[in-house]
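Asks: Build the 3D model from these lines:
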Amino acid sequence: MVRTLVEEPEQQTGARGRGRRVLSVVLAVVGVGFAAWAALPLLGWDVDRYTVALVALTPYGVLVGAVLALAGLLLRQWPTALLVGLVTVLLAVGVAPRAVSSAPPARGGELRVLSVNAYFGQADAARVVDLVRRHDVDVLSLQELTPELVARLDAAGLAAELPHRVFHAGPKAEGSGIAARYPLRELDLVPDSTLAQPSALLERPGSRPVEVVAVHTLYPMGSDTHDVWRRELGDLGQVPLTGTPRVLAGDFNATLDHTGLGDLLGRGYTDAAAATGAGLDATWPAGWFPPPVVLDHVLTTAGITPQAFEVFPVPGADHRAVLATLVVG
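Replies: Predicted structure coming up:
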C-alpha cells in the first residue's frame, strides 16, 4: 500500500511533464506559423489571393502575437517567447499609430465626404440620404451604383441634397458615381478599369477646387483577379499630382498593410482614417465573419487636412459607410 501511494505522485508528475512538453512543442510550431504570417506584411509579400487575405488580417496579428508571447513566458519557452515577442513588436509599430490621431488643427473650408459601397445596388437608399442630410455631406462617392439604386436615391431625396452628379451607373458591381452639393466638372483622371471609377472637379464658392475620384478597384480574391487588382491600385498612383487638392474615396479592396495601397500613400496621399486615429475601424464585412477589415478609405493630397473619420452601418450593404471631415486650406 505504501509503495502504491509513492508511485501515484510520481506518475502524476511524469504525466504533467509530458503534457508540458507537448504544449511546448505545439507552442513552438504555432509560433513559427505566426512568424511566417507576420512576415507577409513586413516583407510586402501579398502575391496571390491567399496571401492578400492573410495580409488583410494583420491588425489581428498583434493580438495573436501578444497571447502567444505570454504563453511562451508562462511555459518558460524563452526562444519562442522571444521570437514571437519581437515579431509582435514589429507588427505593432506599423499598426498602433493608426489608432492615434496625428491630424493637426487646420483652417479653411470644411469638406465632408461620404463613401458607400451599395452591394450590387441593394443598399437602403433612405439610409444613405439620411446620412447625407444628417451629417451635412458635401460629396458622396457611391460604388456598385445601379440604375435602380439611382432611382431609389432620387425618390428618397438625394437630388435635393446633392444636386450635382457624375454618375456612371451599371449592372451589379460595375457602376460608380459622385454626387455633390456644389458644381462638378467631369474629369478623366483614372485609366480604364474593370469597375467604373469616375472623377470630377468640385468647384465651391470661396474655396479652392478639389479633384474627386470615386474609387472601386477589382476584388482580388477571385482565381484570376489578383493581378488586375494590383494593376488598378498601381494605376491610381500613376495619376499625376498637379497641385490641385485631390480626394480618393471608395472601396479600394485593400488595407493599409497591402503593398499596393502602401505604394499609393508613398506617392503623396494621406489616409484620413489613420490620420485621425480611426484607422482600425473596420468597414467590411458589415457583420462579424469573416473577421472585419478596413477596405474603404478616403485618401487626400497636400492642401487637405483630415479632421475626423466615422463609420456607419447601411442596411442592405455589405460594407459600412465611411465619412471623412476634411479641411481644404
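
Asks: When you work out contacts or count neighbours from here on, use the C-alpha atoms and nothing else.
Replies: OK.

Asks: Assumed residue 141 was part of a strand.
Replies: Yes. Counting by DSSP: H, G, I helix; E, B strand; the rest coil, residue 141 falls inside a strand.

Asks: can you give me the helices in this protein?
Replies: With DSSP state H, the ranges of helices along the chain come out as 2-43, 49-56, 58-74, 78-95, 125-134, 147-155, 158-161, 226-238, 259-266, 272-275.

Asks: Just the angle for the longest one relative to helix 259-266, thanks.
Replies: With axes from the mean of the first three to the mean of the last three Cα atoms, to 10 degrees applied, the angle from helix 2-43 to helix 259-266 works out at 50 degrees.

Asks: Can you spell out which helices and strands pack onto helix 2-43?
Replies: With contacts taken as 3 or more Cα pairs under 8 Å, 6 or more residues apart in numbering; DSSP states H and E, helix 2-43 sits against helix 49-56, helix 58-74, helix 78-95.

Asks: can you redo the ones you listed as a markdown table with distance to residue 142?
Replies: Putting those into a markdown table (distance: least, Cα to Cα, whole Å) gives the following:
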| stretch | distance to residue 142 |
| --- | --- |
| helix 49-56 | 23 |
| helix 58-74 | 27 |
| helix 78-95 | 28 |
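
Asks: Following up with a second sequence; could you model it the same way so I can compare the two?
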Amino acid sequence: MRRLRPVATVLAALGLLAGVVAVATSGVDIPRMIVVGPASFAPILLCCTVVGMLLALTARRWWVAGASALVLAIAATVVVPLYVADGDAPSGTPITLMQANVMLGEADSAALVASVRDRGVDVLTAQELTPEFVDALDDAGLGDVLPYRFVMPYPGGAGAGIYSRVPVTDGRELDGYLLSSVTARVDLGTGPVRVYAVHPVPPYPTPTAVWAQEMSMLRDELRTAAGSPEPVIVGGDFNATHAHARFRALLTDGYVDVGDAVGAGIVPTYPTDKSYPPLVGIDHVLVRGVGATSRAVVDIAGSDHRGLVVDLALG
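Replies: Coordinates of the predicted model:
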C-alpha cells in the first residue's frame, strides 16, 4: 500500500480539483466557454470527487478527504433537492406531453409516431424539424393522433414545432434566435395553455456569448408570459443543464422543471449516438401554473437526444 500511496494521493487531489471546478463554474454566471464548458459536466466532475475522497481515505490523506467532503457537501445543497418531490401529487385534468429533438430531421419518424400513440401523448414539442421530416411524420400517421399543429420547419434542421390533440391557436415564432423556437396556445378542456417549443443554440461551437444572449432572451420571454394568468408549458432542448446559472435563471416567476418537481433528479439526455452513454441533461420541460406527476426518459430512434414524456395536471 505504501508504494501505491503517492499515486492514490495524486488521484485524490485531482478528484478534489474536479469538485472545486464543478462547484465554482456552477456558481457563477460568466458567459465564457472556460466556465460554461466544465459546468456542463459538473455531475461527472463530482463523481470524480467521490472517488478521490475514497482514495484519500484509503491513503490516509485526511486533509484531502476532508476538503473533498466539504466540496461534496456544498454541491449536495443544490443536487439533493433535485431528487426530492415537491409535496403531494397534484390533482386536475391529466395531460401527457412529449419533448423530442429529432436530430436535423434524421430521427425515425415511424418510431416517433408509434411512441406518441402508445403513450397517449396530447402535445408534442419538437426541435430540429426539416420540411422533409414534417412530411415523413404525416406519412407515418402523426396527423391521426395529433391533428393540429404549429410548425416552422427549416432546411438543415433549424426548425421547431408544436403538435396537439386539440386545436392550436395564436402560433408565432420567437424573434432573434438562430434556431427556431415557437409558441402557441392549446385548450385541453381547462382553458388556454401557452406552450413553447424552444431551442437556444449550444454554447459550443456557437460563440458562448450568443448562447448566453439567447438564454437571457428566453428568460425575458418567459417572464412576459408569466404576466398572464394562463398556465405555461415549455418543452425544449435548452442546451443547458441545472449547473448553468443561465438555466437556473429560468426557474423564477413560478416556473419549475418537471424533473425537479417529481424528484426525478439528474438524467443525461445527450448524446445518444456515441459508443458511450449520454453525458449531459440538456432536455427539459418547464411548467408554470401546471402540476407535474411524472417524468420518463424515452429513446428517440435515429436521434442523438433522448426524449421526455411528462404527465401533467391542469386546472
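
Asks: Could you dump the helices and strands packed on helix 2-43 of structure 1 into TSV with mean neighbour count added?
Replies: Below are the helices and strands packed on helix 2-43 of structure 1 laid out as TSV (neighbours: other Cα atoms under 10 Å):
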stretch	mean neighbour count
helix 49-56	19
helix 58-74	19
helix 78-95	18
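
Asks: buried ones in stretch 148-159 of structure 1?
Replies: 149, 150, 152, 153, 154, 156, 157, 158, 159 (16 or more other Cα atoms under 10 Å).

Asks: Show me what the first one lines up with in structure 2.
Replies: To tie it back to what came earlier, the one meant is residue 149 of structure 1. The alignment partner of residue 149 of structure 1 in structure 2, by TM-score structural alignment, is residue 133.

Asks: Over to residue 272 of structure 1?
Replies: In structure 2, residue 272 of structure 1 lands on residue 258 (TM-score structural alignment).

Asks: In a markdown table: the helices of structure 1, plus distance to residue 108 of structure 1.
Replies: Listed next are the helices of structure 1 as a markdown table, based on distance: least, Cα to Cα, whole Å:
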| stretch | distance to residue 108 of structure 1 |
| --- | --- |
| helix 2-43 | 37 |
| helix 49-56 | 35 |
| helix 58-74 | 34 |
| helix 78-95 | 30 |
| helix 125-134 | 21 |
| helix 147-155 | 31 |
| helix 158-161 | 23 |
| helix 226-238 | 26 |
| helix 259-266 | 23 |
| helix 272-275 | 17 |
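
Asks: so who does the aligned residue in structure 2 for residue 234 of structure 1 touch?
Replies: Here residue 234 of structure 1 is matched to residue 216 in structure 2, going by TM-score structural alignment. Applying Cα atoms under 8 Å, 6 or more residues apart in numbering to residue 216 of structure 2 gives the contacts residue 246.

Asks: ditto for residue 39 of structure 1
Replies: Contacts of residue 39 of structure 1 by Cα under 8 Å, 6+ apart are residue 45.

Asks: And residue 309 of structure 1, by the same measure?
Replies: 272, 273, 276, 278, 322, 323, 324, 325.

Asks: Let me know the distance separating the counterpart of residue 166 of structure 2 in structure 1 from residue 90 of structure 1.
Replies: In structure 1, the residue matched to residue 166 of structure 2 (TM-score structural alignment) is residue 182. Using Cα to Cα, to the nearest Å, one obtains 45 Å as the distance from residue 182 of structure 1 to residue 90 of structure 1.

Asks: And for residue 292 of structure 2, nearest residue in space, chain neighbours not counted?
Replies: In space, and not counting its chain neighbours, residue 292 of structure 2 is closest to residue 312: 4.5 Å by Cα to Cα, 6 or more residues apart in numbering.
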